[in-house]
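In: Sequence and computational prediction follow.
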Amino acid sequence: MAKDYRNPFMDFDVTKFMDPTKFMDMSRMMADFKVPGVDMEGILATQRKNIEALTTANQLAVEGLQAVMRRQAEIMRQTMEEASSTMSDMMAAGTPEDKVNKQAELIKAQFEKAIANMKELAEMVAKANNEAAEVLSSRVSASIEEMKTTISKSMPKR
């Protein structure tokens, strides 16, 4: 005799809920989970939008990281080119005082450039983070409103 795995309180088959072939397909899995007065399609639609927003935020974060990495590579290339020309300048003939003054000027210029580059990279990271956070923040607000609407539709009218 086959056992009945149905939940006596809700009309859905627990074995179907745990079926690994349906695990990734939330809409099919939740279709078996029927609670009277609850708009499961509305809840699933909200969750789909949440996942889409998370995907968009992740994409923005990755694109921001890629932009930072490209800029870092460009900064490194420029630094190497400048280092090569700087070494040539340092080897040029001149008095020891001229070389010391030239060296001090170069160190100051490189320090200022390094600070500017770090500031630029920090701004790029902050911009990417803000864009991703804005997507998530607006989605959280919309999701809360959607859930309120879904819940109010399922509540019995008085």
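Out: Perfect, I can see it now.
In: all contacts plus neighbour counts: C-alpha atoms, from now on.
Out: Will do.
In: Roughly how far does residue 81 sit from residue 87?
Out: For residue 81, the distance to residue 87 equals 10 Å [Cα to Cα, to the nearest Å].
In: same question, residue 28
Out: Counting by Cα to Cα, the gap from residue 28 to residue 87 is 68 Å.
In: adding another structure so you can compare the two:
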Amino acid sequence: MDRPDAANPFGDFTKMLEQFKLPGFDVPAIMEARRKDMEALVQANQTAFQGMQSLAQKQADMLRTTLTELQSLTGQLSAGGAAPSTKTAELIQQSLHKSLADMQQLAQAAYQTQAESYAVIAKRVEENVQELKSLLQQQKK
């Protein structure tokens, strides 16, 4: 049994449909449109995956930075041997503000990734509409 061609997963299906000559249906054009659909989905998935990788990297960077800051703060407190001061409270407040800003950046990164993935899909939907209009106009001629 022949193995399917990974580069053209629609090859066998196209050959089968071409055997049946259907009036008014341009099988190669239909199959080309479906191939483009798959390419758009692959591109959207790649964009989403890259966004998730970026998000994970930012989270790791934030964790590393926070741990470094806490280590520094702990070292300062233990070196002083005194009760926590207003400086300590300010450092904690600054750390919280920075964490909130980082969380906002993560939310923006996630939103951007979703917007880019949606744009790829929306573009392909628009192309499908144009291709369908073109096929219908060809049939009228």
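Out: Nice, thanks for sending it over. All values reported here derive from a predicted model rather than from experimental measurement.
In: So for residue 28 and residue 87 of the first structure, which residue has more residues nearby?
Out: More crowded of residue 28 of the first structure and residue 87, by other Cα atoms under 10 Å: residue 28, with 13 against 10.
In: Tell me the counterpart of the more buried one in the second structure.
Out: For residue 28 of the first structure, the aligned residue in the second structure is residue 15 (criterion: TM-score structural alignment).
In: ok, now residue 61 of the first structure?
Out: Checking TM-score structural alignment: residue 61 of the first structure goes with residue 48.
In: Quick check: which element contains that match?
Out: helix 27-80 (DSSP states H and E).
In: After superposing, tell me the mean distance of that helix to the first structure.
Out: With mean Cα distance after the TM-score superposition for the first structure, helix 27-80 of the second structure departs from the first structure by a mean of 0.8 Å once superposed.
In: tell me, stretch 96-112 of the second structure lands on which residues of the first structure?
Out: The alignment of stretch 96-112 of the second structure onto the first structure (TM-score structural alignment) spans residues 111-127.
In: Can you state the mean residue-to-residue distance of the matching stretch versus the second structure?
Out: Its aligned residues in the second structure lie a mean 0.7 Å from stretch 111-127 of the first structure after superposition (mean Cα distance after the TM-score superposition for the first structure).
In: Any buried residues in that stretch, and which?
Out: Neighbour-count burial for stretch 111-127 of the first structure flags 121, 124-125 (criterion: 16 or more other Cα atoms under 10 Å).
In: Next: stretch 139-146 of the first structure.
Out: Across stretch 139-146 of the first structure, burial judged by 16+ other Cα under 10 Å covers 139, 143, 146.
In: Now check the second one against the second structure: what is it aligned to?
Out: In the superposition onto the second structure, residue 143 of the first structure corresponds to residue 128 when matched by TM-score structural alignment.
In: mind listing what its match touches?
Out: Contacts for residue 128 of the second structure (Cα atoms under 8 Å, 6 or more residues apart in numbering) come out as residue 33.
In: check contacts around the residue positioned nearest the centre of the second structure.
Out: Residue closest to the mean C-alpha point of the second structure, counted by Cα atoms, centre = their mean, is residue 48 at 1.2 Å. If a contact means Cα under 8 Å, 6+ apart, then residue 48 of the second structure has 113-114, 117 as its contacts.
In: Residue 36 of the first structure is in what secondary structure piece?
Out: Going by DSSP H and E, residue 36 of the first structure is not in any helix or strand.
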